[in-house]
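S.K.: Fold the following and give me the result.
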Amino acid sequence: MDDTHTFRDGDSSPGFSRDSQLVQSRFKSDLLKKFQCLYEGTAKQGNPTLLNEIYTELYITESKSGEINNEHEVRQIETQSRRAATEDTPIKCSDIFRPLPGQDKPIRTVLTKGVAGIGKTVSVQKFIVDWAEGKENQDIQLIFPLPFREINLKKDKTLSLSDLLHVFFPETKEMEISSDEHKVLFIFDGLDECRLSLNFKSKVKLCDISAPASVDELLVNLIVGNLLPSSLIWITSRPAAADLVPAECVHRVTEVRGFNDPQKEEYFRKRISDQSLANTIITHLKSSRSLHIMCHIPVFCWISATVLEEMLSEAERGEIPKSLTQMYTHFLIIQTNSKHEKDYKKRVKDEDMILKLGKLAFQQLVKGNLIFYEEDLSECGIDVTEASVYSGLCTQIFREELGLYQGKVFCFVHLSIQEHLAALYAHIYFTYKNRNVFDKTKQGFFSKIVYQKTDFSSFELHQRAVDEALQSKNGHLDLFLRFLLGFSLESNQTLLRVLLTQTGRCSYNKERTVQLITQKIREINSPERSINLFHCLNELGDDSLMKEIQHYLTSGEIRKTKLSSSQWSALVYVLLTSEQKMDVFELKHFIGAQNTADEVLQKLLPVVKESRSVQLGDCGVTEEGCAALTSALRSNPSHLRELDLSENKVGDSGVKQLSDLLQDPHCKLEKLWLWDCGVTEEGCAALTSVLRSNPSHLRELNLYGNNLRDSDVKPLSDLKEDPHYKLEKLWF
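M.R.: I've put the predicted structure just below:
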């Protein structure tokens, strides 16, 4: 082995030979060429823009462990939209391997999670570009980006890690990489797309990078640190797949939360050169809460910019989109029109292609797939060359420069586009064939068999779709349902006729569907579960229930009114989607003669979880209410800063529940008021034990008015005097 080609681990300025320096320089140059341009929405097509010209810093924070999150990703975005401006410490993309102040352990493996389209891959791209340009992380000698969608194509191969790198990065043939002499970074982008059997319990241990093994064994040994233990590992994933890598193998979990409100505006001002037009677009998006929330997703910002820039910069072209259905349908029209500007031979009608894509979208959505292959397209009658023409809708991912000729991978630009096309397919399936897309039939939509129309109503389709969406554990049909109901509006049907000549005609009974959804809201026990149904009402243009609640709020009659279950759900929806941040929640504003404090608290827990200061003083909260409160707060312990339970008889049982919450390392509660709460020596001891064993962020603790002796509180007083603890104020 020639030592002149060896990089010494930990040496930020390795003593390369001249040949080695040339190899590394060429390697950096190649990566820069590959990653310096951003193709918004597509992988290879579209107008390339230099990444650094449009890149907007994303909101990235340290997260809890990489536990699985099965909520629909739009639900997660709606939750995160209320947290993006919190006091959580943001982490710059370039700093993900650098410990935060107070952290002294080295970070080798980072798992970055975030919903589809939130900016994970662009963050990877930015990291690589900054490194290749010599701006950041120059202690790293080599970066190997290995997206899972490309590694999948090697899943049945047996080869060594060295061989694998030679396939993806031919330049490495000129390097000698030993197991402990390089500081390199491996980036595995898209864990959720992994088709390998990552068995972390496998007893196969590989320490030699020249030893042949299956690709999944290579990756597992690399991640756990058997292979190249001095290397850094960066894995990105959607939340639903975040637990595929065991927590003990990960040193830091970060979360990409997309754009906060200032970053949204920054993006549009960078993306649109006409600043007056950019301001108009920003103002319009702010006028629709549902659209503004979605702008936390960078891909949705791109979709909105594409639609609104064209509509607002030209002559009057109809109603400016105010709902998701309108926005995505306009986007579909624009992408179809842009296809006509390309030089290609038209071999398929637009509407046939759109419906075939819709069938693909629906079939894969039901299966839970975002990534699909040629056989999936063929099953829907789609020719690969035809699909590539629709660059804004169906993206062909084919990394020819990496020498991967074995197959092609396809995906829609974003999950929401797949859901929109799936809903369009269901809508046309009904209007054109008078059939329910959820009925399992042997013959598909494009069968030449002529179906005899049945007496099937639009209401039955809506009813079935609502039931299917509510039965889903992870809500994967929620956005599909919004789009499907949105298509029932005549204004959206008129818009569709721009795309499709044979959409069919049907009479939708909007009032009956609204009644159905309202009834479902009434029946659902969880206010959180009903949030999507209110978005459905918004797509249908019905806001009567929300206006009713808003009237109660503004008039002050909320405490005098006995709310129905649907009205409670509407209240939660109004409070959570209000433009005003629910920073302070005061329970007394919602308690009337008709409801107990525990009942009201239980109904409004989704709002409580998103509040930074929770004021429950003198409201009649009992141990039962305190137990429900702390259980809810455990799901989001890092948000709450102040909790006032004064003059409620929560007793020692409630205090023990709160002690468990304080024990969570992610809890950032700073002020806890338990004045006159029935706390005894037992409850005080529980608090002392937690604060002593797990120093928390608690700075103020009020135990005044409880039956406590000086000896009961002395251990807490001692903590207050100890500089190792943050407790500054103690009342008793």
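S.K.: Going by C-alpha atoms from here, please, whenever you check contacts or count neighbours.
M.R.: Noted.
S.K.: contacting residues around the closest residue in space to residue 461 that isn't next to it in sequence?
M.R.: If the residues on either side of it in the chain are set aside, residue 461 comes closest to residue 436, at 6.1 Å by CA to CA, 6 or more residues apart in numbering. Residue 436 sits next to 426, 429, 430, 461 when contact means CA atoms under 8 Å, 6 or more residues apart in numbering.
S.K.: Buried ones only from those residues, please, as a PyMOL command.
M.R.: The PyMOL selection below is limited to those of those classed as buried (16 or more other CA atoms under 10 Å):
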select buried, resi 426+429+430+461
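S.K.: for the stretch 51-200 of the chain, what spans make up the helices?
M.R.: Under the criterion DSSP state H, counting those that start in this stretch, the stretch 51-200 of the chain contains helices at 51-54, 73-80, 120-132, 148-151, 161-168.
S.K.: Next, count neighbours for residue 27.
M.R.: 19 (other CA atoms under 10 Å).
S.K.: Indicate which one of the helices of the stretch 51-200 of the chain is closest to residue 467.
M.R.: Closest approach to residue 467 among the helices of the stretch 51-200 of the chain is made by helix 73-80 (18.1 Å; CA to CA).
S.K.: Second chain to compare with the first, below:
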Amino acid sequence: SKRMLLVGNAGMGKSCISKEFLRTWAEGKNDHYRCIIYLTFQELNLIEQEISVKELLEEKCEFLFSVLTLENPDDLLIILDGLDEFKYDLNFDNQSSRNDVDTPFPISVLISKLITKDLLPAINVMVTTRWNFVSNLEKYFTFVCVIKGFDDQQIKQYFDHFCEDQSESIYDFIKKNNLSDFASVPLYSFMLRQIIKNHVTSKKALKNLKTSSRFMIQFLKSCLGNNVKDRRRFHIKEPATEKNMEDSVRQLGEISYKNLLSGQLTVNANDLKKHGLSEKDLTKKFSCFFHKKHPDGKHFEYRHTMIKEMFAAFYCAHVVRDDELKECLDAWVRGIIPPSAKSKLLSDVTADHKLLLENFTRLFMGFLSIGNSSSLHDDRGTLKGPIKKNLIEWFQDWLQEDLSSDDFLNLLHYVFELQDSDVAQSVSVYIKNIILFNKPLGAIDVQALCFSLKENKLEKLNLTLCELGDKGMEQLRDIITNSITRNLLRWCLLVGFFCIKLSSAFKPRSLCTSVEIRLSSNKLSEKGGATLSEILQDPKCAIEKLIIGTNHLGPVGAKHLWKALEKNSILKTLHVYDNDIEDEGTATMVE
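M.R.: Model prediction:
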């Protein structure tokens, strides 16, 4: 039996993959499992009383518990989708002596016991979550699968499938405007399709889709603008002006912010009424953002967690005062709750909300300039002077802490979402070391690094186990070049030919203390060996230690390296273990 963890950033398609597992099984096309049970943490959040495994399964389906009697338990897979949406903390410290299917537990304990194999150890369990919830969990799982998003070919296939008539023009637009990194996220590809389909967003705004927040706000504007356009076309007389829409967005934002803090995953009809909204508003004006009424008749479901975060962030960016900004960010990001907060936004915030609010805070940063605009449809929003000053001071204060890799990456994303060169420059001078060890970086993460640090001269850059790939390395060329001491690039999963001319990344030796380059486990081929040979022969090369074990250099790659060693007098240590260089390559190196 296996415990599997499926990890991906927001919008990567974790739920879609889970449901595809379920669909193929239901259609009899899944040969691996005789039964798949799909449970969302949204469902599990509704369980407030203690419950046993037997009761949980029977609540899902009256006869479902019988699957636990399968002759081969390995034929059963339970999918637990959306751990990042779970409103309870996992509890791995429960020492209950009973771990049978009939014993009731608090739902947080039951899920924890399923993960640790204290319950149902013989069956398979797959859990999906965002990256920021993985810490301290990996040890309980047989393996961790990372969703990296679409490559260029898959982006084209997506639009070929859904926009057959416009596919070529959309794909050309994506390439021309450097939107491939965002289109690699399935949710953003869906949004881009809707934005273009609605014909509401201006060409200038389309070309300005540089951040997650700008993608989200253009999706919001596009859907609302299309709704207004349709109503005017059909001569609907009820008020449907942009002003009314914006008021409704803010009211939904207030509800969504409260839901975000409380862990509530649906919008309640009673809350709508309290805020001057109706069920009709959601079904007619906001159908792009909410599913139809929940089976209980009183709730509407967000189509995606990011929709809730978007509305909440837009509301907070609109109502936060300049003098409240720093205390709000301290609470949301650092878990520092002031004893007597100025802002009403913090009345229900606790230190435990920190993980839940990471993506919300990224969107909030991007919406700050829009919050200053007089209209939602104004694309000219900029940061006001007082807000900019407060942000710079807050970032500088946060950088006094010893930040974890997760916090550091979030900081870079916050600067990136602001898209303000003054803030980026003022903050980057305080950043000397970046340690992102074992932190897989997606395409948008790399963009955040590039924007936030483009003027920076780092003293230490550790990108070990970051899964950059060729494209990520190319994007980070300037940052690596500007680093004045050591770059650790081991295990970056550079698939195929290591095409970057890394010689441009190395300063003359007089500027470096000791340069050590680690490129183990990167699938480097003989072409990679040729490129490394060119680098080592460059007079400016200051590499003293090169570790390129566990690659695919082969005997030809070894010959390329031998040619370099004839001319290089700086390199002192070379590791080429596990490279299939065979007897021929070994003889060449020995010679």
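S.K.: tm score of chain vs chain?
M.R.: The TM-score (TM-score structural alignment, normalised by the length of the second structure) is 0.63; 502 aligned residues with a CA RMSD of 6.1 Å.
S.K.: just checking, which of the contacts of residue 436 of the first structure belong to strands?
M.R.: Assignment to strands by DSSP state E places none of the contacts of residue 436 of the first structure there.
S.K.: okay, among the contacts of residue 436 of the first structure, which ones form the most distant pair?
M.R.: 429 and 461 (10.4 Å).
S.K.: what ranges do the strands span in the stretch 101-250 of the second structure?
M.R.: 124-129, 143-146 (DSSP state E, counting those that start in this stretch).
S.K.: CSV for the helices of the stretch 51-200 of the first structure, including mean neighbour count?
M.R.: As requested, the helices of the stretch 51-200 of the first structure are exported to CSV (neighbours: other CA atoms under 10 Å):
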stretch, mean neighbour count
helix 51-54, 15
helix 73-80, 19
helix 120-132, 22
helix 148-151, 21
helix 161-168, 18
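S.K.: Please identify which of those is closest to residue 341 of the first structure.
M.R.: Comparing the helices of the stretch 51-200 of the first structure by CA to CA, helix 51-54 comes nearest, at 25.2 Å.
S.K.: one step back: between the helices of the stretch 51-200 of the first structure, which one is nearest to residue 602 of the first structure?
M.R.: helix 73-80 (18.5 Å).
S.K.: from the middle of its chain, how far away would that closest one be?
M.R.: Centroid separation between helix 73-80 of the first structure and its chain, computed with CA atoms, centre = their mean, to the nearest Å, is 6 Å.
S.K.: again with stretch 266-279 of the second structure
M.R.: The answer for stretch 266-279 of the second structure is 30 Å, by CA atoms, centre = their mean.
S.K.: so how far does it reach from one end to the other?
M.R.: End-to-end distance of stretch 266-279 of the second structure (CA to CA, to the nearest Å): 13 Å.
S.K.: Count the neighbours of residue 631 of the first structure for me.
M.R.: So residue 631 of the first structure, with other CA under 10 Å, has 17 neighbours.
S.K.: just checking, what packs against the helix or strand that contains it?
M.R.: According to DSSP states H and E, residue 631 of the first structure maps onto helix 623-633. When contacts are defined as 3 or more CA pairs under 8 Å, 6 or more residues apart in numbering; DSSP states H and E, helix 623-633 of the first structure sits against helix 597-603, helix 651-663.
S.K.: Please produce TSV containing the ones you listed, extended by distance to residue 382 of the first structure and mean neighbour count.
M.R.: Converted to TSV, these look like this (distance: least, CA to CA, whole Å; neighbours: other CA atoms under 10 Å):
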stretch	distance to residue 382 of the first structure	mean neighbour count
helix 597-603	49	19
helix 651-663	53	21
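S.K.: Of the ones you listed, which is nearest residue 184 of the first structure?
M.R.: Comparing these by CA to CA, helix 651-663 comes nearest, at 36.9 Å.
S.K.: What about the nearest residue to residue 486 of the first structure once chain neighbours are set aside, how many residues nearby?
M.R.: In this structure, residue 486 of the first structure finds its nearest non-sequential neighbour in residue 539, 5.0 Å apart by CA to CA, 6+ apart. Residues lying near residue 539 of the first structure (other CA under 10 Å) number 25.
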